[in-house]
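# no sequence for this one, just the structure:
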């Protein structure tokens, strides 16, 4: 009996000890899982960053382009090897890009604090529109396209900015720009006739909302990349080269561009007035060939800086009777000393050198030099910087055939003018004009004259030019956010030189007789794009 009692008590003690050990080994209760919460404050796609009151949206697109007889993203064959139509030109150019965007927003007592950034991971045909070894710079910093080799590519930075209490800081669209930038209906990034900062310019700006769709913005833009073309010093050796262009003699940036707009957004559309002030400044009076400084540059003095500027009026008309979602977009611009506000692309402003057929000469050629101003130092010179005048208009009619098909008809027209006359005498009494100084420098590099297109048997010099563009693009969207596009674009250079001349064109062109003549080119672009 004692043995049985001892056995029972021992077993009970063992069970108590075992149960205590098991209880000690039980896992601690896990914390509640914090699921991602949808943020509906700022539209579809936003969610709260876990553990914070900040909403974030991740997005972007993947795009594949191919252009025939043009540059990447639809630049016409208007200069370089492709403008010459020589053996170095690429008959087609392809580019693949994935854009990644990050948009964060936080509600505060001062309003929404927003940050936005976009990076483009892309790969383009090496050299873009040329595979001329002499045209491909060996310095990667000067030519990022050299990274477009097997297994490489590069990252381009677009918008990177902070918005707070009406202010914007960073790389964003200019306060001068329209909402459609340089894309009223086209997919190419080279529709001239107005300003374009579609990948962002470093700036500080403030926007005030007055209610009923009325707003106003003012900003300071860094002009280094987006707002400058060139300033020519026409007194330097070989001031104007074989292609009718000179070397850039701009000085360093002394002041930002002052820009702004007044905008009215309504159900019927949009109306906007924009203005910009732009400083034009030259480096030195004495420069070497290629506008490089010499030991005499600093003591030679410099031209006085001048302020130019630009104005633009833009209009969008919605709800037109041709169909649901159809609209018309148009903007018109005028600039004095701020030609980039008219001859603008998603990159640098082009100058034009296009070659074609001739009935009597080796070939025909059309030139167009894009500048903000020119100067010729000296008592009989231009009296400082002579500002270049430019104006342009562009627009598009956008039509939806049905939910899957749409077409846009777009076009643009631009003009660049140099003041004065071609025969203004640099050595005579008084000062010369921009046109007189340019033509004197042009004659120095194009001395050969021959019987050609005029009765005098010489060429007549006039650096003025006009450019026209007309195109159509049709889009097919078989499923949401997937679009296939095909675009054809005609480009016309209406140059004002006449007659013919014997001169040494840029190699591989020979020294020969060339006829000055208007030029035309056509390109075809295809695109597949998936937004996400």
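Perfect, thanks for sending it. Given the structure is predicted, the values throughout are model-derived calculations rather than measurements. Numbers count the residues shown, from 1 in each chain.
# contacts and neighbour counts: CA atoms only from here.
Fine.
# any idea which helix is longest in the chain?
helix 2-25 (DSSP state H).
# chain center to that helix, what's the gap?
The chain centroid and the centroid of helix 2-25 are separated by 83 Å, computed with C-alpha atoms, centre = their mean, to the nearest Å.
# can you name the next helix or strand after it?
strand 47-48 (DSSP states H and E).
# what number of residues lie near residue 519?
As a burial measure, the neighbour count of residue 519 was computed by other C-alpha atoms under 10 Å and equals 22.
# all strands for the stretch 51-200 of the chain, in order.
Secondary structure of the stretch 51-200 of the chain (DSSP state E, counting those that start in this stretch): strands located at 54-68, 70-71, 75-76, 92-108, 111-124, 154-164, 167-172.
# which among those strands is found nearest to residue 400?
Comparing those by their distance to residue 400 (C-alpha to C-alpha), the top pick is strand 54-68, with 21.8 Å.
# all helices for this protein, in order.
Remark: helices of the chain, listed N- to C-terminal, are 2-25, 80-84, 223-226, 434-445; assignment by DSSP H.
# mind checking those for the one nearest to residue 291?
With C-alpha to C-alpha, the closest approach to residue 291 among those belongs to helix 434-445: 13.9 Å.
# dropping in the other structure now:
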């Protein structure tokens, strides 16, 4: 297979009476062929649902073109599409996004950074939650009758359901995966807070984020929907059972960077760890 990759960076800076005004734009393009198992950063950061096969359904070459970043910075404010301030390492040394890290793709945000002094800074950021969504599975769909079913019509196609047993319920019946909730509304932005310390030897950072999970009803495109709490079978008509409309997920991360110019100019060591509940995309895993 072959890959044609392009990246254009435009970085304009102007000194004003209130400090530097910066405008940054990054446009990425890709043309991969015959590389079904070879990911590239453009395809991952654009948020494609499925891995690239290199060709479309007609056998033609797939093309990608997107705006990875487009933001303005002035007097401590950052506005536009940029990397989340939650990030620390952010894949600085990578050409392909194949590792588990906090940098998935850019997001739309509005942030303010205050410089405290002696290398310390603090940032508060409001960020688009759409870029940090993970699938939500309906608990009403995880009924025993879904396990071991032979086939059903889902999205107009016949599919064999693979028996996946996660455990048993109170009655001793096996529990399987349910249908995905396709509706996740944007009611609240993600809120990110950061404390950072920069020195000639390197940097350290603590990050935290809060992410709202706002759901709709279960998906009901064919197949068995499961049972409600009374044990009655759910249908496309009565599947609108009582549910929790909103929950809040969260994530925390700590990072350390140590500059290593004694190896070669620009070299550095990175160490970071992240933990999340209900906001797994902040750890790089959806």
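Nice, I can see it. Quick caveat: nothing in here was measured; it's all calculated off a predicted structure.
# what's the TM between chain one and chain two?
Scored by TM-score structural alignment, normalised by the length of the second structure, the superposition of the two chains gives a TM-score of 0.70; 236 aligned residues with a C-alpha RMSD of 3.3 Å.
# so how far is residue 237 of the first structure from residue 288 of the first structure?
7 Å (C-alpha to C-alpha, to the nearest Å).
# same question, residue 400 of the first structure
Distance, residue 400 of the first structure to residue 237 of the first structure, by C-alpha to C-alpha: 56 Å.
# ditto for residue 10 of the first structure
Spatial separation of residue 10 of the first structure from residue 237 of the first structure under the definition C-alpha to C-alpha is 112 Å.
# more crowded one of the two?
Remark: of residue 10 of the first structure and residue 237, residue 237 carries more neighbours, 17 against 12, as counted by other C-alpha under 10 Å.
# wait, what's in contact with the residue nearest to that one when sequence neighbours are not counted?
Once its chain neighbours are removed from consideration, residue 237 of the first structure has its nearest residue in residue 289; the separation is 5.2 Å (C-alpha to C-alpha, 6 or more residues apart in numbering). When contacts are counted by C-alpha atoms under 8 Å, 6 or more residues apart in numbering, residue 289 of the first structure is found next to 236-239.
# any chance of a ChimeraX selection covering the buried ones in those residues?
For anyone working in ChimeraX, the buried entries among these, judged by 16 or more other C-alpha atoms under 10 Å, can be selected with:
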select :236,237,238,239
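# widest-spaced pair of the contacts of residue 289 of the first structure?
For the contacts of residue 289 of the first structure, with distances taken as C-alpha to C-alpha, the pair at the greatest spread is 236 and 238 (6.3 Å).
# as a markdown table, the contacts of residue 289 of the first structure with distance to residue 316 of the first structure would be great.
Shown next, in a markdown table, are those (distance: C-alpha to C-alpha, whole Å):
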| residue | distance to residue 316 of the first structure |
| --- | --- |
| 236 | 46 |
| 237 | 48 |
| 238 | 46 |
| 239 | 43 |
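# which one of the contacts of residue 289 of the first structure sits closest to residue 111 of the first structure?
For residue 111 of the first structure, the closest of the contacts of residue 289 of the first structure turns out to be residue 239, at 54.3 Å, with distances computed as C-alpha to C-alpha.
# residue 130 of the first structure versus the spatially closest residue to the closest one that is not a sequence neighbour, what's the distance?
When the adjacent residues along the chain are set aside, residue 239 of the first structure lies closest to residue 246, with 5.5 Å between them (C-alpha to C-alpha, 6+ apart). The gap separating residue 246 of the first structure from residue 130 of the first structure is 22 Å, by C-alpha to C-alpha.
# the two: which has the busier surroundings?
Of the pair residue 246 of the first structure and residue 130, residue 246 is the one with more neighbours under other C-alpha under 10 Å, namely 27 against 23.
# the more buried one and residue 237 touch, don't they?
No - in this structure, residue 246 of the first structure sits apart from residue 237 without contact. The criterion is C-alpha atoms under 8 Å, and the distance is 10.3 Å.
# follow-up on the earlier one: can you tell me which of the strands of the stretch 51-200 of the first structure is most buried?
Per-residue neighbour counts averaged over each of these give the maximum for strand 70-71, namely a mean of 28 (mean count of other C-alpha atoms under 10 Å).
# packing partners of that one?
Based on contacts counted as 3 or more C-alpha pairs under 8 Å, 6 or more residues apart in numbering; DSSP states H and E, the elements that strand 70-71 of the first structure packs against are strand 92-108.
# from the chain's centroid, how far away is the strand it packs on?
The chain centroid and the centroid of strand 92-108 of the first structure are separated by 16 Å under C-alpha atoms, centre = their mean.
# give me the residues contacting it.
Looking at strand 92-108 of the first structure with C-alpha under 8 Å, 6+ apart, the contacting residues turn out to be 53-73, 112-125, 128-129.
# try 6 Å
Outside of strand 92-108 of the first structure, the residues within contact range by C-alpha atoms under 6 Å, 6 or more residues apart in numbering are 54-69, 72, 112-125.
# who are the contact partners of the alignment partner in the first structure of residue 68 of the second structure?
Under the alignment by TM-score structural alignment, residue 68 of the second structure pairs with residue 158 in the first structure. When the contact criterion is C-alpha under 6 Å, 6+ apart, the partners of residue 158 of the first structure are 118-119, 199-200.
# closest to residue 515 of the first structure out of those?
Distance from residue 515 of the first structure was checked for each of those by C-alpha to C-alpha. The minimum falls on residue 199, at 39.0 Å.
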